[in-house]
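> Just need the structure, nothing else, for what follows:
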Amino acid sequence: MTRLLNNKAIPVILFLALALVPLYSSVFDDRFVLLFATRILILALAALSLDFILGLGAMVSFGHAAYLGLGAYAVGILAAHDIWDAWISFPVAILVSAIFAAITGAISLKTRGVYFIMITLAFGQMAYYTATSLSAYGGDDGLTMWGRSEFFGTDLFANDTSFYLLVLAILLGAYALLKRIAASRFGRVLKGVRQNEARLHALGIDPFGYRLAAFVIAGVLAGIAGALMANQTEFVSPAYMSWHRSGELIVMVVLGGLGYLHGAILGAIAYLMLEEVLSGYTQHWRLIFGPLLILVVLYARGGILGLIKGRAK
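The predicted model follows:
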């Protein structure tokens, strides 16, 4: 009963709490909380996409932030050419992310272990340095957008509350989709690859296509997160693609609970809240956060979700 309560209740409580943020912001007239929560949801979407391939298929991608940047640049570059319609910019962001994920994934998935980590890092850095060389679109300084995308001429993106609810709906939809995939035959094959790939080959199943499809799905979701981030900040930077951001996404997944999709969302919330609090005391906040993360890894098996479930027993 306790296990059922944990697995079913935690995501419901989590999304209900997130849905109440606009109400809190309105009652207490606190716009910062709404903007900060929007940033959390966007990075939670990126972390969720990484957890799908890392927790389910054991694919440690150290260049996952590249898709975040590609989605952001798709929106930013189109805006620079006076194309603001979300029905154009978001499909372009999805297409670019999918193509890049398909090409890099087809190459990266030929490797295993540390080689896979290094080649995904190499592709991520390749995208990063390509962005820094785009002098027509800001280069190292990034690209400023003079507004947000339009949605059939409405202010859906311009209004902070409606934009937050849109991001929350996308996150909820992505979570539901990935949960459905994880429970399907497709998801079971990915879990089989993580446990014993040789046995799958013995059963006549070639997991390469499954792993590549999962890699592309994760890249697309991260690209959508990048497109949303560009709209929230109204700014696009090569830093979105750096290996530091990829490392942060991995930390979010591990901190929340590897292998549990809602764990990635909890990890994003915890990471960004700790960053906000600790950075208020010192600019070297990572010196404090690092030991905290080590303690979580050593003594809290399963991250934050592991702690919650441990207390529920």
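
> rest of the way, CA atoms for contacts and neighbours
Fine.

> Pull out the buried residues from stretch 294-301.
Along stretch 294-301, the positions that meet the burial threshold by neighbour count (16 or more other Cα atoms under 10 Å) are V296, V297, A300, R301.

> Inside helices: which ones of the residues you listed?
When DSSP state H defines the helices, the subset of those inside them is V296, V297.

> which stretches of the stretch 201-313 of the chain form helices?
According to DSSP state H, counting those that start in this stretch, the stretch 201-313 of the chain carries its helices in the segments 208-233, 243-256, 261-279, 286-299, 303-312.

> Would you map the strands across this structure?
Taking DSSP state E to define them, one finds strands in the chain at 143-144, 235-236.

> any chance of those strands in JSON lines, plus mean neighbour count and distance to L4?
Written out in JSON lines, the entries for these read as follows (neighbours: other Cα atoms under 10 Å; distance: least, Cα to Cα, whole Å):
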{"stretch": "strand 143-144", "mean neighbour count": "20", "distance to L4": "47"}
{"stretch": "strand 235-236", "mean neighbour count": "24", "distance to L4": "42"}
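
> Can you tell me which of the ones you listed is nearest to S61?
The closest approach between S61 and any of those, judged by Cα to Cα, belongs to strand 235-236 at 22.3 Å.

> Centre of the chain to that closest one, how far?
Distance of strand 235-236 from its chain centroid, counting by Cα atoms, centre = their mean, to the nearest Å, is 17 Å.

> Over to stretch 124-131?
Its chain's C-alpha centre lies 18 Å from the corresponding centre of stretch 124-131 when counted by Cα atoms, centre = their mean.

> What lies in contact with stretch 229-244?
Taking contacts as Cα atoms under 8 Å, 6 or more residues apart in numbering, the residues outside stretch 229-244 that touch it are 38-39, 42, 62-63, 65-70, 72-73, 75-76, 121, 124-125, 127-129, 131-132, 139-149, 157, 245.

> Let's see this one next, to set against the first:
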Amino acid sequence: MKASPALARALLAALLIAALLLPMIAPTYYLQFFAKAMLLAIVAASLNLVVGFGGMVSLCHGAFFGLAGYVLALASPSSSGASLWTSLPLALLVVAVAAALVGALALRTRGIYFIMATLAFGEMFFYFFHDTRVANGSDGIYIYFEPEIVIAGWRLVDLGNKTSFYYVALASLLLAIIVISTLVRSPFGAALMAARDNEQRARSLGFPVFRIRLTAFVLAAVLAGIAGYFSASQFGFVAPQTLGWHVSATLLIMVVLGGMKSVLGPVFGAFALLGLEEILKSNIEHWKLIEGVIVIALVFMLPGGLQHLAQLVFADRRAPAGQPGSGASSAGRQHHG
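So this is what the prediction gives:
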């Protein structure tokens, strides 16, 4: 069943317009919530580059998210804010080096062994910051001043302003979507998916599989680092828990909930999961239990994620019977499948 491209584009345009207009009508609390959701959507979408398009289930992606926040905290002077022009590249460089080292070792394994290797590396990052005094150990570290975006002595953007920060988060999300979409549609993306589908065949065609996977792993970590940098700036605090495996597991749930076969699936998965949590925790005492039940039910009912639901709702019904996109053709394929 083929989704109508025109209808899908119209819906995305409407969502973008709504996102641009939201600060004009929404209270500050909701601006902070949606900024947080957009940053986590970046991390989920970047994880999908590794999991959905690369076929590599990583459980240390949250570590790269938290590591960027720690770099910002350690690079920020105690008396003034760090310059974004220096602290952001520094954070992304540290994340890229860490991801390259982790990937170079973990990608020598496959399947469950890769999952366990990334889990082990993620826990190493967690315990490094938890058990040492590098950044106040388990107490975490505060960021007292927002990073400054200054050009020629003029402050371009005030990240301390909730509206300004919201638009920075929105711009970062749009940039991440564009970057991931470009990568997926490029020859690099085709090679990455070929290695996911059949590694031996990809090797026989001359694809440098290890290099392609490592590049995707590092690029995904850098995108997660961008979100981690701004997330630390938003809350003004970084703790070892931001590097823990449960963060990576939550991100993986967002990917599965949204759908692993599209760029936007994990974005909607992130908003859906955070929105569900926001509704449940304000109305139900043991909301985590209810959340788990709902997520499990959604996974069973929509094995393709929320993107599958979107395909059903926005199905292209203009195609003649028997042609791709028509109900009869789809039913026939399902019957014979």
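
> Give me the TM-score for this pair.
In this superposition the chains share a TM-score of 0.94, using TM-score structural alignment, normalised by the length of structure 1; 309 aligned residues with a Cα RMSD of 1.6 Å.

> on that earlier part again, could I get the strands of structure 1 as a markdown table with distance to L14 of structure 1?
Written out in a markdown table, the entries for the strands of structure 1 read as follows (distance: least, Cα to Cα, whole Å):
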| stretch | distance to L14 of structure 1 |
| --- | --- |
| strand 143-144 | 33 |
| strand 235-236 | 29 |
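
> Out of the ones you listed, the one nearest V27 of structure 1 is which?
Relative to V27 of structure 1, the nearest member of these by Cα to Cα is strand 235-236, separated by 29.1 Å.

> Just name the most buried of the helices of the stretch 201-313 of structure 1.
Each of those was assessed for mean neighbour count using mean count of other Cα atoms under 10 Å. The highest is helix 208-233, with a mean of 25.

> equivalent range in structure 2 for that helix?
The counterpart of helix 208-233 of structure 1 in structure 2, using TM-score structural alignment, spans residues 210-235.

> so stretch 175-188 of structure 2 matches what in structure 1?
Stretch 175-188 of structure 2 lines up with residues 173-186 of structure 1 when matched by TM-score structural alignment.

> The contacts of stretch 229-244 of structure 1 in helices, which ones?
38-39, 42, 65-70, 72-73, 75-76, 121, 124-125, 127-129, 131-132, 245.

> how deep is V102 of structure 2 tucked in, by neighbour count?
Neighbouring residues of V102 of structure 2 were enumerated by other Cα atoms under 10 Å; the total is 19.

> now for it: what does it line up with in structure 1?
V102 of structure 2 maps onto T104 of structure 1 when the alignment is built from TM-score structural alignment.

> So that match sits against G124, correct?
No. Because the distance of 9.5 Å does not satisfy Cα atoms under 8 Å, T104 of structure 1 is recorded as not touching G124.

> Identify the contacts common to these two.
Counting by Cα under 8 Å, 6+ apart, nothing touches both T104 of structure 1 and G124.

> Could you identify the buried members of the contacts of stretch 229-244 of structure 1?
Using 16+ other Cα under 10 Å as the burial test, the contacts of stretch 229-244 of structure 1 include 38-39, 42, 62-63, 65-70, 72-73, 75-76, 121, 124-125, 127-129, 131-132, 139-140, 142-145, 147-149, 157, 245 as buried.

> which ones are touching the most centrally placed residue in structure 1?
If you average the C-alpha coordinates of structure 1 and look for the closest C-alpha using Cα atoms, centre = their mean, you land on A46, 0.8 Å from that point. If a contact means Cα under 8 Å, 6+ apart, then A46 of structure 1 has L68, L221, A222, A225, L249 as its contacts.

> I224 is in contact with the first one, correct?
Right, the one you point to is L68 of structure 1. Yes. In this structure L68 of structure 1 lies within contact range of I224 using Cα under 8 Å: 7.5 Å.

> Quick check: closest non-adjacent residue to the match of V102 of structure 2.
Leaving aside its chain neighbours, T104 of structure 1 sits nearest to F123 (7.0 Å; criterion: Cα to Cα, 6 or more residues apart in numbering).

> Please tell me how far the one you found sits from P291 of structure 1.
When distance is defined by Cα to Cα, to the nearest Å, F123 of structure 1 is 30 Å away from P291 of structure 1.

> Spatially nearest residue to the residue mapped onto A312 of structure 1 from structure 2 (excluding sequence neighbours)?
For A312 of structure 1, the aligned position in structure 2 is occupied by F314, per TM-score structural alignment. Nearest residue to F314 of structure 2 in three dimensions, chain neighbours excluded: A3, at 5.3 Å (Cα to Cα, 6+ apart).

> residues contacting the residue nearest to T104 of structure 1?
Under the criterion of Cα under 8 Å, 6+ apart, the contact list for F123 of structure 1 reads G63, A66, T104.

> residue in structure 2 matching it?
Aligned against structure 2 - with TM-score structural alignment as the criterion - F123 of structure 1 pairs with F121.

> Would you reformat the helices of the stretch 201-313 of structure 1 as TSV and include distance to L14 of structure 1?
TSV is the format used below for those (distance: least, Cα to Cα, whole Å):
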stretch	distance to L14 of structure 1
helix 208-233	19
helix 243-256	13
helix 261-279	8
helix 286-299	21
helix 303-312	12
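
> From H284 of structure 1, how far off is the residue nearest to T104 of structure 1?
F123 of structure 1 sits 29 Å away from H284 of structure 1, taking Cα to Cα as the criterion.

> For P147 of structure 2, see how far away F314 of structure 2 is.
Computed with Cα to Cα, the distance linking F314 of structure 2 and P147 of structure 2 is 42 Å.

> actually V95 of structure 2, sorry about that
Distance, V95 of structure 2 to P147 of structure 2, by Cα to Cα: 18 Å.

> same question, K162 of structure 2
In this structure, K162 of structure 2 and P147 of structure 2 are 14 Å apart, going by Cα to Cα.

> before we move on, back to that, determine which two of the contacts of A46 of structure 1 are furthest apart.
Across the contacts of A46 of structure 1, no pair lies farther apart than L221 and L249, at 13.4 Å, counting by Cα to Cα.

> per the alignment, M260 of structure 2 corresponds to what in structure 1?
Structural alignment places M260 of structure 2 opposite L258 in structure 1 (criterion: TM-score structural alignment).

> And for S248 of structure 2?
Residue correspondence, TM-score structural alignment: S248 of structure 2 in this structure matches S246 in structure 1.

> wait, E148 of structure 2 sits on V157?
Yes. Using Cα under 8 Å, E148 of structure 2 makes contact with V157 at a distance of 7.5 Å.

> Sweet, I'm off.
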